[in-house]
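Engineer: got a predicted structure plus its sequence, pasted below:
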Amino acid sequence: MAGILTCLWKYRNYIVIVLTPLLLLPLPLASPTSEAKCGYVIILMALYWCTECIPLAVTALLPVILFPMMGIMESNEVSPSLQQSHILINHFLLEWDDICVFSSVIQVCIQYLKDSNMLFIGGLLVAIAVEHWNLHRRIALQVLLIVGVKPSLLMIGFMGTTAFLSMWISNTASTAMMLPIANAVLQQLCDTEANAEEREFNMAAAKNGLDNQAFEMGDAKMSKELQSKENTINLDADKDDSNGIISSLEAQQRRLKTEQKYTKLTKGMSLSVCYAASIGGTATLTGTTPNVIMKGQIDELFPDNGGVINFASWFGFSFPNMVLMLALSWLWLQFMFLGFNLKSTFGCGTKKEGDREAFQVIKDEYKKLGRMSFAEGCVLTIFTLLVVLWFTREPGFIPGWATLLFNKDKTYVTDGTVAILMSALFFCIPSKLPRCCGRSEDGASSEAPAALLNWDVVHEKMPWNILLLLGGGFALAHGSEKSGLSIWLGESLIPLQSIPPFAISILLCLLVAMFTECSSNTATTTLFLPILASMATAIEIHPLYVMFPCTISASLAFMLPVATPPNAIAFSYGNLKVLDMAKAGFILNILGVITINIAINTWGVAMFNLNEFPSWANVTKTP
């Protein structure tokens, strides 16, 4: 029996791949409607995403196959130009049914490369350039040189730096960069403190030894008189040996106590870095994939929303929420791993030697970077310009530069347009100052310097699978709308009108935060957002009131090592146990949900006018 179970477990992915569509097949057969067929595709993809029996990106491509085959994209969606080209296509021996299927494939495929994908690509290209030229490492070390190496300040420094970097580069990259620095600093602090205590103990023992020697020399006569008695010498020898053993044991215990303290501190520091990476990614529209998914879903499901979500509006809501979550996370981790003895954790009245040596470790790492190169300066300049253009394109409270310059519809220029424009400069600007008369070492004329980025670097570091995941999510949302599944879901959720909106938001955030522990945050957001949009339309509450908190909650995967790549990296670096991460992460999940709902019910209401049901949200009610 055990052998059979072992064999089944080894082939579990193949079993899930084959059995899942067969077990779900009664759904479209018993109810051969477009809604049931679309539900079949969504449930199948959800199970494939949760079990990861095939790669997530391959699962995201299933709508390209299943939507046309199951007739979810109907023939009346064929564009007039395609209908007028019927004769031309017949010339290639295609029948009208084939044309309709071909059109359905086109309708699905265009969902895989929309403006949100362009925004994501542009943001990733900037992140790749920052990482390629080590600009993120320079920023991180400079911040740590400012905050110092006291335990609490060090944790604040690492969390703040990691969160800031995660706003612009991937959470995984920022975690992988910061954790080795944190471990090196803490190891230096531990060794220095242990050696200092050992030296103090040896000096004290030597001093006591000299005092005993003087005492024995002063009382030599008494010692000679006592030598005639039995066992006196043996007793004295035993006493000396026991003192040496006790001294040695005491020194070992002190060192062990110091190492245990820093082992606990290392756990807390590792968790603080990976948690700060996940929290920091929520602050900007391009910080993490679920944010871009929400932007794309809002534009797909509510095309007349007027650009309610852009870089500036997202940052205005999420950045204060990120700072609040970061502060609460620091307080909780401080309590768990450092305690609330502020005098010791902030370094008041403590020895300076260990701090100086640990500080020197950071300083040495910074010196290895050398002076800022021309390439780093160019990357920093382009990055700064990109952020400024994002903020000022359409800030909301005043007309943005896109409206003023083009004097047309503000949707002509989007955040994706700006991202692609600025990221394209990385392939046009040289990485060194051009020297027309420059010579190489062998005297030959030097070649032109390479650009800041080349396609080989981009191809190696670009997560192409995420782009397919984004497209798969948009295809699901489009299929739900066209098949009528979103309307059916909305009508089914109408009884939720009796529940206060703030309670709905809290319950949904808890559900998403729990679900994302076992599934990727990208898949979680992709599955939940269309359902949330349908629910909001049915019970007539602002879609952002539930979609915004749940999107951020999808990044609150703090409890399990497998929940996010930053968690897995921290688990390998910090000598952590699953229980350590579960205890710390459970409270942070609760704090995160509370913080998000405080934000959405305070400044979120003021920013997006969430107390009123917008007219553009009625679009899913009309078939």
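Structural biologist: It's in.
Engineer: alpha carbons only for contacts and neighbour counts from here, please
Structural biologist: OK.
Engineer: show me the contacts for residue 458.
Structural biologist: Applying CA atoms under 8 Å, 6 or more residues apart in numbering, one finds that residue 458 lies in contact with 125, 128.
Engineer: how near is it to residue 116?
Structural biologist: For residue 458, the distance to residue 116 equals 19 Å [CA to CA, to the nearest Å].
Engineer: equivalent analysis for residue 163, please.
Structural biologist: In terms of CA to CA, residue 163 sits 23 Å off from residue 116.
Engineer: one more structure, for comparison:
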Amino acid sequence: MSLLAAARGLPGTTLQRIGLTLAVLVPVAVLIADLPGLEPPAQRMLAVFSVAVILWVTEAIPLVATAVLVIFLQVLLISDEALVGFGDTAFEAPTAASIYATLAHPVIILFLGGFLLADGAAKYRLDRNLTAVMLRPFRGSLRLTVFGLMIITAVLSAFMSNTATTATMLAVLIPVLAVSPSPTARAGLALSIPVAATVGGLLTPVSSPPNAIAVGTLADQGIQITFVDWLLATGPLVLVLLAVAWAVLAVRYLDRGVAVDIDVHVDLDTRPRAVLFYVVAAVTVLLWLTEAAHGIPAATVAFLPVTVLLATSVMTGEDLRRLQWPVLWLVAGGIALGSGMAATGLDEWMIGLVDWAVMPGLAVTLGLLALALLLGTLISNSATANLLIPLAPGLAVTVGTDSVILAVGLAVVCGLGMALPVSTPPNAIAYATGELRTKDMAVIGLVVGAVGLVLVAFVMPTWWSLMGLT
């Protein structure tokens, strides 16, 4: 019986079953093939890379499972504890401990602190109360209210997962959707939240996995991007994209003169534990924003709330168990993949397959960004970032582009893939309200994505150079 025939008996879609089969056959073929110019360590890493590509694209197994598999295969194939050694080659194998250490990479610690703060904000109703307070100036017309909702959602998404932010904001909107007489207005309200959450997810290193993957990849190249660096780099872009998204929504869905009534009642939790959480959260954000002044790395700052909140029982072990560990490990898998490719020289070999010298640098950049937007729309943007961003440093050198510009640009564009209900969790949550059609998401997703791509390719590099990011 062939492997493909055997795979038909496995659960999942046809694409997933084909993915499982290819994930076995392709790496075996890579390992036994005679590939010119490819040294044994890099050939083994290419086998790992092929597994990652196939499984992340087809989602034959959960994305996080693929990330963990990438780390395990690197230990088995390219580490100092590899099942088969490298003989007399000059390759200096990374230690197994260093590969495992990607699960505790500083970027992972940064995300851990961010996730715990986000969960604490929900536990002590800080997110709902902040939303109520910030919405007060935007009551009145429907267009003004949607503008306020989008600004607030984007701000919350900068420090919380965009999935949690979307769930919180839609909970605020559900009563409004239930009584709104206009289906068009309901669609505009429901659509504003996932779009703003996704755009807001570009704003800080802790707001989305692609951002963290870019920061981690550049850190492994000795390039440090601080919390404020990223905030300043993406802030203007986020503002422009929010304005574009709001304009599209206003024209298509939001009639002038229509009013909407949203509950802005504040019910602040004043128990001592809640107050301590508010103080710790405020101090953490303040330290992130003033990193240049005190010099404490953002990851170290992120470990402050983890330590203090657990030590004081403001957050408990049960809260810790509920964190988004699959996302953390998915980011770790991407960082490990990039490190393995750099350590074995696979990135240089792959880049050398194409004669980039005959291609204009701008054409290369546009092609990569377009690919990132397409893949980010069709598959997980985290998986897309894991596949493309590790290539950025080597490719940037080859085509004469700054590695920071390319890595940050890819992270941003990966995060803008939101034209389908399945593109992002926020889209899926909003689609589940029953107020949206796929066409609604496709139109605004394509418009915002295209505008973002053009800005990242032609405008933002100038801003990043002026602010000294490159």
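Structural biologist: Cool, got the structure. Treat the numbers as computed from the prediction; the structure is a model and nothing was measured.
Engineer: TM-score of the superposed pair?
Structural biologist: Once superposed, chain against chain, the TM-score is 0.89 (TM-score structural alignment, normalised by the length of structure 2); 454 aligned residues with a CA RMSD of 2.8 Å.
Engineer: which one of residue 163 and residue 116 of structure 1 has more residues nearby?
Structural biologist: residue 163 (30 against 27; other CA atoms under 10 Å).
Engineer: on the three-state scheme, that one is what?
Structural biologist: Secondary structure assignment for residue 163 of structure 1 (DSSP: H, G, I helix; E, B strand; the rest coil): helix.
Engineer: wait, what's in contact with it?
Structural biologist: Neighbours of residue 163 of structure 1 in contact, by CA under 8 Å, 6+ apart: 276, 277, 278, 279, 280, 281.
Engineer: looking at the alignment, what corresponds to residue 165 of structure 2 in structure 1?
Structural biologist: Superposed on structure 1 with TM-score structural alignment, residue 165 of structure 2 falls opposite residue 174.
Engineer: can you tell me the element that match falls in?
Structural biologist: Residue 174 of structure 1 belongs to helix 171-218 when assigned by DSSP states H and E.
Engineer: which residue range of structure 2 does the next helix or strand after that helix align onto?
Structural biologist: Where DSSP H and E defines the elements, the next helix or strand beyond helix 171-218 of structure 1 is helix 220-226. Per TM-score structural alignment, helix 220-226 of structure 1 has no counterpart in structure 2.
Engineer: helices and strands around whichever helix or strand comes after helix 220-226 of structure 1, which ones?
Structural biologist: Remark: after helix 220-226 of structure 1, the chain's next helix or strand is helix 232-280, criterion DSSP H and E. Where contact means 3 or more CA pairs under 8 Å, 6 or more residues apart in numbering; DSSP states H and E, helix 232-280 of structure 1 is packed against helix 151-166, helix 171-218, helix 311-333, helix 565-573.
Engineer: could you give the angle of the helix or strand following the last one to helix 232-280?
Structural biologist: Okay, so that is helix 565-573 of structure 1. Using DSSP H and E, the helix or strand that directly follows helix 565-573 of structure 1 along the chain is helix 578-600. Relative orientation of helix 578-600 of structure 1 versus helix 232-280 (axes from the mean of the first three to the mean of the last three CA atoms, to 10 degrees): 40 degrees.
Engineer: average distance between helix 578-600 of structure 1 and structure 2?
Structural biologist: Comparing helix 578-600 of structure 1 with its match in structure 2 after superposition yields a mean distance of 2.0 Å (mean CA distance after the TM-score superposition for structure 1).
Engineer: ok so, going back, who wins for proximity to residue 422 of structure 1 among the helices and strands packed on helix 232-280 of structure 1?
Structural biologist: Among those, the nearest to residue 422 of structure 1 by CA to CA is helix 311-333 (15.1 Å).
Engineer: read off where the closest one ends up in structure 2.
Structural biologist: With TM-score structural alignment as the criterion, helix 311-333 of structure 1 aligns to 227-249.
Engineer: contacting residues around that stretch?
Structural biologist: Outside stretch 227-249 of structure 2, the residues that touch it by CA under 8 Å, 6+ apart are 146-147, 150-151, 188, 192, 195-196, 199-200, 202-205, 288-292, 298, 444, 448, 451-452, 455, 460, 463-464, 467, 469.
Engineer: kindly report the same for stretch 470-484 of structure 1.
Structural biologist: So stretch 470-484 of structure 1 is in contact with 34-35, 38, 42, 59-63, 67, 72-73, 108-109, 111-114, 117, 293, 296-297, 300-301, 486-487, 526-527, 530, 620, 623, going by CA under 8 Å, 6+ apart.
Engineer: that one: which residues count as buried?
Structural biologist: For stretch 470-484 of structure 1, the neighbour count (16 or more other CA atoms under 10 Å) marks 470-484 as buried.
Engineer: and for stretch 4-14 of structure 2?
Structural biologist: For stretch 4-14 of structure 2, burial by neighbour count (16+ other CA under 10 Å) applies to residue 7.
Engineer: which SSE is the alignment partner in structure 2 of residue 385 of structure 1 in?
Structural biologist: Counting by TM-score structural alignment, residue 385 of structure 1 lines up with residue 283 in structure 2. In the assignment (DSSP H and E), residue 283 of structure 2 maps to helix 272-289.
Engineer: try residue 302 of structure 2
Structural biologist: Per DSSP H and E: helix 298-311 holds residue 302 of structure 2.
Engineer: got the angle between that helix and helix 272-289?
Structural biologist: 170 degrees.
Engineer: mean shift between whichever helix or strand comes after helix 298-311 of structure 2 and structure 1?
Structural biologist: For helix 298-311 of structure 2, the following helix or strand on the C-terminal side (DSSP H and E) is helix 317-321. In the superposition with structure 1, the average deviation recorded for helix 317-321 of structure 2 is 1.2 Å (mean CA distance after the TM-score superposition for structure 1).
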